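1. Can you look at this prediction? I've put the sequence above it.
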Amino acid sequence: TVPVTDEELRQMPLPTAKAIEIAAFVDAGTVDPVRISDSYYLAADGQVAAKPYTLLRKALERSSKVAVAKFAWHGRERLSLLRIREGAIVLHAMKWPDEVRSPQELAPREVEVGEEEIEQALQLAERMTIEDLSGFHDEYREALEDIIAAKAEGKPLPAPAEDESKGRGQVVDLMAALNASVKAAKESRGEDGENATVHEMRPSKKTTGKTPARKRAASKKSTASTKPAKKTAAKKRSAS
């Protein structure tokens, strides 16, 4: 055991200990989104910092690049991206490369997918495309608030919604699911859903007599690496 005091930590020759150090600039499209973590607004520290803050903001506004910076937070050095949002500089904390697990360990076995199935999936994605995400809201929080309000007023608790998780994890017919999804998407847009069908692929000679292909629903997996963490988690006031 080697004792290290707080004073010794404060005296470490670390440039990022008391400042955000810009190390490079990169094209915004080259950053893997899986590495981006929490986001924070940055403010100029007094009038002295107003000019460099404004200069950096204007430079980023006129380019397609983002700044790569390093900073210290809660006893660890972290990597970040700086970009502009509505006239303010936003810092996106990033994971280090060894903090992101490889997706290869989660890749499914090779399966055959027909061109017709791909085309129907693309058709569904096209019909479900929207331009504004503002309509999404936290339904869990609303349900929790309803429960709290009911208990506070001594009223019966709201009736539970139909459990949609009962069917999760079961084997589903991909073509039937696409049929239903395409039809529902067309009907939600006021279109005639009668013709919204997904034609099942005819089996080839190699697969004659076999049952239609089925798939399991995808499950969520964390992107965090399973390697031992080298740094402690940081907390900061979020931009959201």
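-> The structure has been received and is ready for your questions. Everything numeric here is computed off the predicted structure, so don't read it as measured data. Numbering: from 1, shown residues only.

2. drop to CA atoms for contacts and neighbour counts, all remaining ones
-> Fine.

3. Any idea how many residues pack against residue 193?
-> 16 (other C-alpha atoms under 10 Å).

4. ignore the last one, residue 12
-> The local packing count at residue 12 equals 9, with neighbours defined by other C-alpha under 10 Å.

5. just residue 98 next, same as before
-> By other C-alpha under 10 Å, the residues close to residue 98 number 14.

6. Compute the distance between it and residue 109, please.
-> With the distance defined as C-alpha to C-alpha, to the nearest Å, residue 98 ends up 25 Å from residue 109.

7. now residue 119
-> If you measure residue 119 against residue 109 using C-alpha to C-alpha, the figure is 22 Å.

8. Same question for residue 77.
-> Computed as C-alpha to C-alpha, the residue 77 to residue 109 distance reads 38 Å.

9. go on, residue 163?
-> Counting by C-alpha to C-alpha, the gap between residue 163 and residue 109 amounts to 31 Å.

10. returning to that earlier point: which one's more surrounded, residue 119 and residue 109?
-> Taking residue 119 and residue 109 together and counting by other C-alpha under 10 Å, residue 119 has the greater number of neighbours (12 against 6).

11. Would you mind pointing out the helix or strand the more buried one falls in?
-> Using DSSP states H and E, the element containing residue 119 is helix 115-127.

12. tell me which residues in the helix or strand following that helix are buried?
-> Elements were assigned by DSSP H and E; along the chain past helix 115-127, the next helix or strand is helix 139-152. For helix 139-152, burial by neighbour count (16 or more other C-alpha atoms under 10 Å) applies to residue 147.

13. What lies in contact with helix 139-152?
-> With C-alpha atoms under 8 Å, 6 or more residues apart in numbering as the test, helix 139-152 has contacts from 156, 157, 158.

14. Just say helix, strand or coil for residue 92.
-> strand (DSSP: H, G, I helix; E, B strand; the rest coil).

15. Quick check, it in contact with residue 34.
-> No: applying C-alpha atoms under 8 Å as the test, residue 92 and residue 34 come out as separate, 11.8 Å apart.

16. The two - which one has more neighbours?
-> More neighbours sit around residue 92 than around the other of residue 92 and residue 34, counting by other C-alpha under 10 Å; the figures are 22 against 11.

17. Quick check: that one vs residue 153, distance?
-> As it turns out, when the distance is counted by C-alpha to C-alpha, residue 92 lies 42 Å from residue 153.

18. Could you do residue 3 as well?
-> Going from residue 3 to residue 153 by C-alpha to C-alpha gives 55 Å.

19. try this one side by side with the last:
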Amino acid sequence: MRTMWKGAIGFGLVSVPVRLYAATQEHGTRLHQVHDEDGGRIHLKRVCDACGKEVDYEHVARGYEDEEGHTAVLTQSDLAGLPLPSKKLIDVLAFVDADRIDPVQLANSYYLAPDGPAANKPYVLLRETLKQTERVAVTKIALRTRESLALLRVHDRLMTVHTMYWPDEIRATEDLAPPDSVTVRPQELKMATSLMDTLSEDFDFEQLEDEYEVALSELIHAHLDHRPAPKKAVTRAPDNVIDLMAALQASIDTAGKKAQPGKAPAKAATESRSTKTAESNKRTTKKSMAKKATAGAGKGATAKSAAAKSATSKSAAAKSTTAKSTKKTAARKASHRAS
């Protein structure tokens, strides 16, 4: 990583030499301004309104225009001469509980690493102290030509700095919130909580995807390959909610059916499918048992009838056999007498 800033963290009489690195980077595809007719690159020139001439960057200064149209021209040397105590020092102003910092105050994030072996011990000391006390440090830092508030906190094995907006840079929220007369029922809160639980189990950020960036990449490659641009269905915005309870129930049902980005949704979907399969199996089993019972009853009646017929047949056969046997016996007796 490229070092963006070198200085020290100062708290009390302790000084910790550190280096500053950017903690984030954009993954978006970089697009250029081009001429739509021939694809030629567009170059912007710095032109002075007063004389109409193109101005080299070394002659570009900063200026401020007042309400009467007067301009104060500030050169690079003027700006460099301004007092900036935090230019090379991250000055710790106070240690506070982490929940006192509103995320809306945070701006950019940077990693802080010890600058040299001698800085390792005081660096680890400050890091472990922040970790054990579960506190963060409110500081000041100057990056480039601007001084800003900053938040110093522990992130894994490093300390990080998050630049912060000054209090007067945070806009007021007056007239933005719904009126106090708007209330919700306990049943609605319960269902909303159930929906949150369904959507929050084992959520995994690594499974998320920048769909716009993927679509942009496909569009670029389609143009480069001289083929039609891919078309994808556009997700419609939901209609205004009329029945809040019905909308919550539908959301819970949908969350249980389809896989969400992360591990839990797939599990929830599997459990939902398993539950439905089990219910279906139960219904099938009941129907099967009913059919078997009916078939069994029918077979039982048929078996009884067959048994009765068989018994009658056997009885008739027995009578026939007895009659034949009697005839044979009588014939033998008659033959014996004749002889």
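-> Received, thanks. Remember, it's a predicted structure, so these values are computed and weren't measured experimentally.

20. Where does the helix holding residue 119 of structure 1 end up in structure 2?
-> Correspondence between helix 115-127 of structure 1 and structure 2 is established over residues 186-198, with TM-score structural alignment as the criterion.

21. likewise stretch 9-17 of structure 1?
-> Counting by TM-score structural alignment, stretch 9-17 of structure 1 lines up with residues 79-87 of structure 2.

22. Translate residue 40 of structure 1 into the numbering of structure 2.
-> Under the alignment defined by TM-score structural alignment, residue 40 of structure 1 corresponds to residue 110 in structure 2.

23. Would you tell me what the next helix or strand after the helix or strand containing that match is?
-> Residue 110 of structure 2 is part of strand 106-114, with elements assigned from DSSP H and E. Sequence-wise, the next helix or strand downstream of strand 106-114 of structure 2 (DSSP H and E) is helix 120-133.

24. Give me the buried positions along the next helix or strand along the chain from that next one.
-> Towards the C-terminus, the helix or strand next in line after helix 120-133 of structure 2, according to DSSP H and E, is strand 135-143. Of the residues in strand 135-143 of structure 2, 135, 136, 137, 138, 139, 140, 141, 142 count as buried by neighbour count, 16+ other C-alpha under 10 Å.

25. for structure 2, what spans make up the helices?
-> Per DSSP state H, structure 2 has helices spanning 76-80, 120-133, 186-200, 211-224, 244-257, 263-338. These are given in chain order.

26. got JSON lines for those, with distance to residue 14 of structure 2 too?
-> Supplementary listing: those in JSON lines, determined by distance: least, C-alpha to C-alpha, whole Å:
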{"stretch": "helix 76-80", "distance to residue 14 of structure 2": "28"}
{"stretch": "helix 120-133", "distance to residue 14 of structure 2": "8"}
{"stretch": "helix 186-200", "distance to residue 14 of structure 2": "43"}
{"stretch": "helix 211-224", "distance to residue 14 of structure 2": "46"}
{"stretch": "helix 244-257", "distance to residue 14 of structure 2": "53"}
{"stretch": "helix 263-338", "distance to residue 14 of structure 2": "45"}
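
27. Now which residue in structure 2 aligns to residue 90 of structure 1?
-> When the two structures are superposed using TM-score structural alignment, residue 90 of structure 1 falls opposite residue 160 in structure 2.

28. these two touch, right, that match and residue 114?
-> No: Residue 160 of structure 2 is beyond contact range of residue 114, at 11.6 Å (criterion: C-alpha under 8 Å).

29. quick one: which of residue 3 and residue 153 of structure 1 has more around it?
-> When neighbours are counted by other C-alpha under 10 Å, residue 3 of structure 1 and residue 153 differ, and residue 153 comes out ahead with 8 against 4.

30. Tell me which residue of structure 2 matches up with the more buried one.
-> Across the alignment, which pairs residues by TM-score structural alignment, residue 153 of structure 1 is matched by residue 225 of structure 2.

31. separation between its match and residue 213 of structure 2?
-> Distance of residue 225 of structure 2 to residue 213 of structure 2, given as C-alpha to C-alpha: 18 Å.

32. what's the answer for residue 287 of structure 2, then?
-> Using C-alpha to C-alpha, one gets 52 Å for the distance from residue 287 of structure 2 to residue 213 of structure 2.

33. And residue 174 of structure 2, by the same measure?
-> As judged by C-alpha to C-alpha, residue 174 of structure 2 and residue 213 of structure 2 stand 36 Å apart.

34. again, but for residue 136 of structure 2
-> When C-alpha to C-alpha is applied, the distance between residue 136 of structure 2 and residue 213 of structure 2 equals 35 Å.

35. Find the residue closest to residue 249 of structure 2 in space, skipping its chain neighbours.
-> Excluding its sequence neighbours, the residue lying closest to residue 249 of structure 2 (C-alpha to C-alpha, 6 or more residues apart in numbering) is residue 191, at 7.3 Å.

36. How many residues are close by that neighbour?
-> Residue neighbour count, defined by other C-alpha under 10 Å, stands at 17 for residue 191 of structure 2.

37. Please apply the same query to residue 32 of structure 1.
-> By other C-alpha under 10 Å, the residues close to residue 32 of structure 1 number 9.

38. quick one: contacts for it?
-> Applying C-alpha under 8 Å, 6+ apart to residue 32 of structure 1 gives no contacts.

39. Pull up the gap between it and residue 15 of structure 1, please.
-> As judged by C-alpha to C-alpha, residue 32 of structure 1 and residue 15 of structure 1 stand 26 Å apart.

40. what's the answer for residue 3 of structure 1, then?
-> Residue 3 of structure 1 sits 23 Å away from residue 15 of structure 1 when distances are taken as C-alpha to C-alpha.

41. Kindly report the same for residue 109 of structure 1.
-> With distances defined as C-alpha to C-alpha, the gap from residue 109 of structure 1 to residue 15 of structure 1 amounts to 47 Å.
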